[in-house]
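Asks: With the input below, show me the fold.
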Amino acid sequence: MQTPTYLAAGLRLPTNWLDYTILGIYFAVVLGIGLAARRSVKTSLDFFLSGRSLPAWVTGLAFVAANLGATEILGMAANSAQYGVYTVHWYWIGAIPAMVFLGLVMMPFYYGSKVRSVPEFLLLRFDKSAHLLSSVLFAFAAILIAGVNLYSLAIVVEALLGWPQWVAIVVAGLFVLAYITVGGLSSAIYNEVLQFFVILAALIPLTILGLKKVGGWDGLSDSLTKGHGSDFVSAWGGTGIGSENPLGANWLTIVLGLGFVLSFGYWTTNFAEVQRALSAKNLSAAKRTPLIAAFPKIFIVFLVMIPGLVAAVLVPKIGTSGSGLQYNDAIPYLMQELLPNGVLGIAVTGLLAAFMAGMAANVSSFNTVFTTDIWQKYVKKDEPDAYYLKFGRLVTVVGVLASMGTAFLASSFSNIMSYLQTLFSFFNVPMFVVFIVGMFWRRASVKSGFWGLLAGTVTAMVNYFVFYKQGIISIPSDQGANFVSAIAGFVAGAVVMVAVSLFTRPKPAEELNGLVYGTRSPGMTEAPAKGDDAWYRRPALLGWGAVVLAALCYVPFSF
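Replies: Got it, this is the predicted structure:
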């Protein structure tokens, strides 16, 4: 007999013993991987960066799986139900170019300088004030974003067991805590590789059955055009300057705000992603990590966009008070309506896997930054390595507990993708402008990093909370406001950095080797290992291949 379980907004999943068996097997494997990884954790470098020993295919899949959390599954499906085919921009222009830039241009600086975190690079390029501010901002952002994944994870646990949401948040958080604390980053990464395939096994049948339900792509497109207009099924329709569209953004704000500022800000400075590349076994593997991840990233959009579009057809008023469903409920709603038992168990397992991957990525990056960039640098210096390993495990507990608190913030947003983009515009974009100016302009002074980061963060927040939220400027949607906030934060940070640099001293030229484009350090000239020099593994070929493929994907959605 099926036991109905309840989800937010009145949804319920008709799970039975087969679904729970599949879920139980998965949890046993996850904890088993954590226990197995524990044996390889001997030093703090093992715990925080897997001893820099992992092959490129492992770090590449972990790189994309770390991003394949609540942002992708619930967030992008919600985005599609609300805005339509415009969702492809978050992938083909809002991810691939930045991932390629990270692999080809920035990873030699990160990996070659042997830094353990993104903020540590700012310490080498600028000074302690820029380093401390970036560390604090990043740690705060990591906890907020981990809370989004934990909230999404708790929704599914609530649906399975009928627990109150706060109980689901606590239990889900404790489970993630168990395998990260035991096995460190290696546990998180190997679980992310497993989770990547489980997530695909969940989303593929949901996409296929959803399309079948609405008459295939032609039936889906016709229904959306009738209900929402032709722009809803076009990537660029209605994005002319001055035109109105569901997204509330024109082509210029999409290209600059999302395609450049938000995208590059996220993918090149978000340590939850970069940490996976830093754990690679050599420089060649580190460069290929985001490039390998770019290829599945190109096609994952279909597995999250199509279910969101199907939900918009089946529930035309989704996201409104009349429907009883939030945009975030698009995926769970289709699971309830379309999936038979057994397949439902795989889908639920895939959702849990996605949310745990996203949360684990942010918590593991939080414990690294807090331990190595804040505690070790400014509180407890020169302690034995065993002390920092023990403290890192303790901070992991703190991070998970803090994420439980921030999970309740995420619950107040109908579209969690909007919430995440708001966070990225506040924290990632200002850090990106500091990186990009400091990396490409030798004259950028020691003090310009701190003031540029501060100015960019404050400007983005003022634009969002004062100008947009108070109605001083008229922007049709939260996403459009996020694009504008990102552009404003980037411009303010760059202007302040230039102004401060003109009146303060730069770093001596000899201290910039390996930190500024055009300079080199010994770690950046490492020869490829045997096998890594094969033509099909060349980073330039992988990178430009991904860019061309992403551009070609736009063609069917542009006319």
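Asks: Could you use CA atoms for every contact and neighbour count after this?
Replies: Noted.
Asks: name the helices or strands packed onto whichever strand or helix holds Val136?
Replies: For Val136, the host element (DSSP states H and E) is helix 128-161. Judged by 3 or more CA pairs under 8 Å, 6 or more residues apart in numbering; DSSP states H and E, helix 128-161 is in contact with strand 3-6, strand 12-15, helix 118-125, helix 165-213, helix 343-368, helix 385-410, helix 416-440, helix 448-462.
Asks: Compile these into a markdown table and extend it with columns for mean neighbour count and distance to Arg52.
Replies: What follows is the helices and strands packed on helix 128-161, written out as a markdown table (neighbours: other CA atoms under 10 Å; distance: least, CA to CA, whole Å):
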| stretch | mean neighbour count | distance to Arg52 |
| --- | --- | --- |
| strand 3-6 | 18 | 43 |
| strand 12-15 | 23 | 42 |
| helix 118-125 | 24 | 15 |
| helix 165-213 | 22 | 10 |
| helix 343-368 | 29 | 14 |
| helix 385-410 | 20 | 16 |
| helix 416-440 | 25 | 23 |
| helix 448-462 | 25 | 28 |
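Asks: Could you save these as CSV and add columns showing distance to Ala486?
Replies: Shown next, in CSV, are those (distance: least, CA to CA, whole Å):
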stretch, distance to Ala486
strand 3-6, 38
strand 12-15, 38
helix 118-125, 20
helix 165-213, 30
helix 343-368, 21
helix 385-410, 20
helix 416-440, 5
helix 448-462, 6
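Asks: Which of these sits closest to Leu31?
Replies: Leu31 lies closest, by CA to CA, to one member of these: helix 165-213, at 5.8 Å.
Asks: between that closest one and helix 128-161, how big is the angle?
Replies: 70 degrees (axes from the mean of the first three to the mean of the last three CA atoms, to 10 degrees).
Asks: wait, doesn't Val437 sit right on Val496?
Replies: No: using CA atoms under 8 Å, Val437 is not in contact with Val496; the gap is 11.0 Å.
Asks: one more, for comparison:
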Amino acid sequence: MVNALVVLIYLVGVAALGVYLSRYVKAEDDYFLAGRSLNKWVIAGSVMSTNVAAIYLVGPAGAAFSGGGVSALLIAWTGNMLAAISALFFVPRLRRMKITTISEFLEARYGVALRLLPAGLWILYYACFAGVGMCTLATVLGPILKVSPERLILYVGIVVLIYCFSSGLIGAAFSSVIESFLMILGGLLLLPLVLKQVGGLNELYSTMVAMGKADYFVFWKSGTAGVWPTWKDVVMFTVLGLPYWCTSQYIVQRSFAGRSVRESARGVILAALMTGPLTLSYILPGIAGTTIYAGQEATLGDRILPQLLNDFLPVGLGGLFLAALVAASNSTASALLSSLSTLVQHDFYRRFLPGRDSRHYVWVGRIATLIGGSIGMVFALVSLKQGIIQAAYGLMGFFEPPIFVMVAAALFWRGANGWGAAACGVVGIAFNFVARFVFGMGAAEQTILSFPVCLVVLVVVSLASRLWQRAPSGEAPSLFADLGRTTRPEPSLIGRIGVVWAVLSLVAFLAASWYEAALPKPGNLFIYLGLMMSFVFGCYLAVPAILPASDEAATAASELQNSFIQRLLGNGWTWACIYAVSLTAMVVLYLI
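Replies: Now for the predicted structure:
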């Protein structure tokens, strides 16, 4: 009862925050892009909580418990490294153009058809995937809270709709910061109690060795039957991290809302830096659960975190952890719905019905939010009975590779044109279906092969079409000037040190992966974590060496930038206090 009350207080509080923030929605840019006024700390919190969804906490923890062990961490940590790379090379190019959607940029390069196709696919996927998160959360937490999954889906869905409908990306961004705080507190509370139960990390490893499960602490696993993830799965998720971090509207839209190019880039890198230790605090308890609930891997599975919560967290603290999982689900759902409404309004409605006032377009976005959220809730309710969650995941592997190749080529190669992009989309999606359903290829192999196939098709057709038709490259003459730097980066010793630091850290990470057998265990956990964070930190230092000073120019100050909520949540000292409280609580809980 107490745990459920804590979750209820959180839900009511975040809904009230969304309604309060609606006072700052004066125009469509405020609703869809938070007035391009977010600083790096708000962007970091927003990206962090959007990325660390409940489904990514529960699923990998269950995979670690069921045999995957520390390999589940590689999915998150390689993603953090890709996020830092995106922040330096993809985010700046897109942010400089002051666009609202990535598909808007595709029209400038390739034509209207290749704007509408990706936008339509994203809208469908985002509506369904918002439901996937709700369904996963309800299935796992319903029994713990003693609430039916159907009712939990409705409660969570209605709360997300309230704050997204009221304040759009402003509400989604600032509620995500609070949700990040909850995830940090929740994760760092569970970890010490579970490690204390198993005698500490070294004792846990010794017990796993005695049980014949030493491979739980091996990162790059061979393709052992029934073990997930293997090295192929890790490579697949790393490759899928390219479209996720670099060209996914619902992730990149946060950076579009930054007050400057550098602020956006730094916010994404900070999110990557802070997410690494957080994922460790959720995965390690899953591994420890193998010794606590030996023989129950098949029956517990994805329910391992709630089971640990139920058995080891005191009443009240358990509610805080549950609120963290609900927060993770809410943050992802709000990000998806915010992007969905932006795509509907900007790429379809406004594209064909221009000339209306800002208030009109804001209400179009709000209606799209309501419809998309309702579809998501229906999809979640159907998923409870039909088990079609995996189909929603599989959808990403079918259309994201060709979209990523189209966007990356548009950003970095002048020779790409509409013919090549269209061929890339058609052949890429067709290849994925044939590989999966005709040749029975596994998801990992299909995804890994899809990217080079799409790239070859785009390059060949673009070059061929220019020969036989003397076709233009597809971009307006000034487009690449907008994409590129307006000035060269200023000489910066810190920036150059950052570049060298990042490169050396990446080389060390790859070397550690190649010679993993020689690494001490369980110390390899902290070697990989340290090298990943070192690479991301190097990227943060490298910002002045890669992005020029002109990218520091901020948008005009808005009412939101000077507000109390921005000063409180968009402040590095607030983040420092949250981590200090969490770490202190972690030490105290382990020692008492």
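Asks: Now the helix holding Val136 of the first structure on the second structure. Mean distance?
Replies: Superposed on the second structure, helix 128-161 of the first structure shows a mean distance to its aligned partners of 2.0 Å (mean CA distance after the TM-score superposition for the first structure).
Asks: in that helix, what counts as buried?
Replies: 128-161 (16 or more other CA atoms under 10 Å).
Asks: same thing with stretch 289-305 of the first structure?
Replies: For stretch 289-305 of the first structure, by 16+ other CA under 10 Å, it's 289-295, 297-298, 300-305.
Asks: what's in contact with stretch 299-319 of the first structure?
Replies: 72-73, 76-82, 84-85, 87-88, 91, 203-204, 206-207, 210-211, 214, 220, 223-224, 227, 323-327, 330-331, 333-334, 414 (CA atoms under 8 Å, 6 or more residues apart in numbering).
Asks: Touching, Ala455 of the first structure and Gly489? I think so.
Replies: Yes: at 7.4 Å, Ala455 of the first structure counts as touching Gly489 under the criterion of CA under 8 Å.
Asks: what's the overlap in contacts for the two?
Replies: Pro430.
Asks: residues contacting the aligned residue in the first structure for Val132 of the second structure?
Replies: Residue correspondence to the first structure (TM-score structural alignment): Val132 of the second structure is matched to Val148. Residues in contact with Val148 of the first structure (CA under 8 Å, 6+ apart) are Ala70, Thr406, Ala407, Ala410, Ile416, Leu420.
Asks: which of those does the second structure keep?
Replies: Among the contacts of Val148 of the first structure, the contacts conserved in the second structure (both residues aligned by TM-score structural alignment, their matches' CA atoms under 8 Å) are Thr406, Ala407, Ala410, Ile416, Leu420.
Asks: Do I have it right that the fourth one meets Gly75?
Replies: Yes: here Ile416 of the first structure reaches Gly75: they are 5.4 Å apart, a contact under CA under 8 Å.
Asks: Now for those two: what residues contact both?
Replies: With CA under 8 Å, 6+ apart, Ile416 of the first structure and Gly75 have common neighbours Asn328.
Asks: so what's the residue lying closest to Val500 of the first structure once chain neighbours are set aside up against?
Replies: Leaving aside its sequence neighbours, Val500 of the first structure sits nearest to Ser448 (CA to CA, 6 or more residues apart in numbering; 5.4 Å). Taking CA under 8 Å, 6+ apart, we find Ser448 of the first structure in contact with Phe126, Val496, Met497, Val498, Val500, Ser501.
Asks: Could you check how far Ser448 of the first structure is from Glu158 of the first structure?
Replies: 48 Å (CA to CA, to the nearest Å).
Asks: ditto for Pro539 of the first structure
Replies: Counting by CA to CA, the gap from Pro539 of the first structure to Glu158 of the first structure is 44 Å.
Asks: What is the aligned counterpart of Lys128 of the first structure in the second structure?
Replies: Under the alignment (TM-score structural alignment), Lys128 of the first structure maps onto Val112.
Asks: Run through who's touching stretch 157-170 of the second structure.
Replies: Taking CA under 8 Å, 6+ apart as the rule, stretch 157-170 of the second structure contacts 11-12, 14-19, 21-25, 30-34, 134, 171-172, 330, 333-335, 337-338, 366-367, 369-370, 373, 377.
Asks: surely Ala78 of the first structure meets Pro332?
Replies: No: checked against CA under 8 Å, the pair Ala78 of the first structure and Pro332 is beyond contact range at 10.8 Å.
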